[in-house]
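> heads up, no residue letters with this:
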């Protein structure tokens, strides 16, 4: 698909990822990597006493799953892409905690695809991370990437 073909889809839902489980082991490893060992993430006994009823994933863990979920999705990528880099986020809202053992998946809506320079495209999407079996999503964010073709 050419960048122009992708740009023609602005305003449309453009992809959904596979489901992935957010296990306690993944949460613990993220806590170790970030030194964020708050009990609601890593202490299963103490977390049972909270309104969550158990441990929950860090919001930033859920957010950090976006590159993996993108790889495991049907989101179109430009033909002949040489490189893609994260460019930043405009908005991020953590709406619902992801409990340990739950599965998440992403949904993408294309907000923009703009050629900044020849062969350099700014791709802006709204990403909703759904929690299996729950009405309210884990997060919604507006994210930008830069594609080089």
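Perfect, thanks for sending it. Note that the coordinates shown come from a computational prediction; the quantities given were computed from them, not determined experimentally.
> please count neighbours and contacts with C-alpha atoms only from this point.
OK.
> could you pull out the strands in the protein for me?
For the chain, the strands defined by DSSP state E occupy 13-16, 20-21, 83-94, 103-117, 120-131, 139-148.
> can I get those strands in CSV with mean neighbour count and distance to residue 33?
Written out in CSV, the entries for the strands of the chain read as follows (neighbours: other Cα atoms under 10 Å; distance: least, Cα to Cα, whole Å):
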stretch, mean neighbour count, distance to residue 33
strand 13-16, 17, 28
strand 20-21, 16, 19
strand 83-94, 13, 20
strand 103-117, 19, 21
strand 120-131, 22, 22
strand 139-148, 20, 21
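> try this one side by side with the last:
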């Protein structure tokens, strides 16, 4: 996939995998910092000894929302930029499923398939990505999601055919 595309290219890319990110290590330090930021210090996330003894995971696991939040970094690292874009916004999710826990010390990466793209208003393109966050060497993904974003652009740059 090209690193840069135009607005006019986007409709023709629906149904295609537009990016697969690099691996991101989810280590205990990252999990602990996320726990501090979100005030979620449940032992399955921050207490390796107790999580090993009392949970079915054999140690600590990342917060589901930590894995979800990493999609932003994955997105920026692997999706092509739209030449005419002036700003991008996170619009939300239609569906998120946490399929498998990410154990501390594991690596994850995102797969992004463009499932929909609709021009809205004079200077907006709403895109929907089907995203799967893979855990290295595991069959089941950490999560799947339908992620909606908005690409803003100068109305003068809107392709004439849409």
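Cool, got the structure. Computed from a predicted structure; not experimentally measured.
> TM-score of the superposed pair?
Their TM-score after superposition, calculated using TM-score structural alignment, normalised by the length of the first structure, is reported as 0.97; 148 aligned residues with a Cα RMSD of 0.8 Å.
> with distance to residue 38 of the first structure added, can I get the strands of the first structure in CSV?
Converted to CSV, the strands of the first structure look like this (distance: least, Cα to Cα, whole Å):
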stretch, distance to residue 38 of the first structure
strand 13-16, 31
strand 20-21, 21
strand 83-94, 17
strand 103-117, 22
strand 120-131, 22
strand 139-148, 20
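> quick one: which of the ones you listed is nearest residue 77 of the first structure?
The closest approach between residue 77 of the first structure and any of the strands of the first structure, judged by Cα to Cα, belongs to strand 139-148 at 8.8 Å.
> okay, the closest one sits on what stretch of the second structure?
Equivalent residues of strand 139-148 of the first structure are located at 143-152 in the second structure, counting by TM-score structural alignment.
> what does stretch 113-130 of the first structure give?
Using TM-score structural alignment, the partner range for stretch 113-130 of the first structure is residues 117-134.
> quick check: closest non-adjacent residue to the most centrally placed residue in the second structure.
To find the centre residue of the second structure, average its C-alpha atoms and take the closest one (Cα atoms, centre = their mean): that gives residue 71, at 2.2 Å. The spatial neighbour of residue 71 of the second structure that comes closest, neighbours along the chain excluded (Cα to Cα, 6 or more residues apart in numbering), is residue 110 at 6.8 Å.
> identify the residues contacting the one you found.
Contact criterion Cα atoms under 8 Å, 6 or more residues apart in numbering gives 19, 20, 21, 22, 71, 74, 75, 131, 132, 133, 134 as the residues in contact with residue 110 of the second structure.
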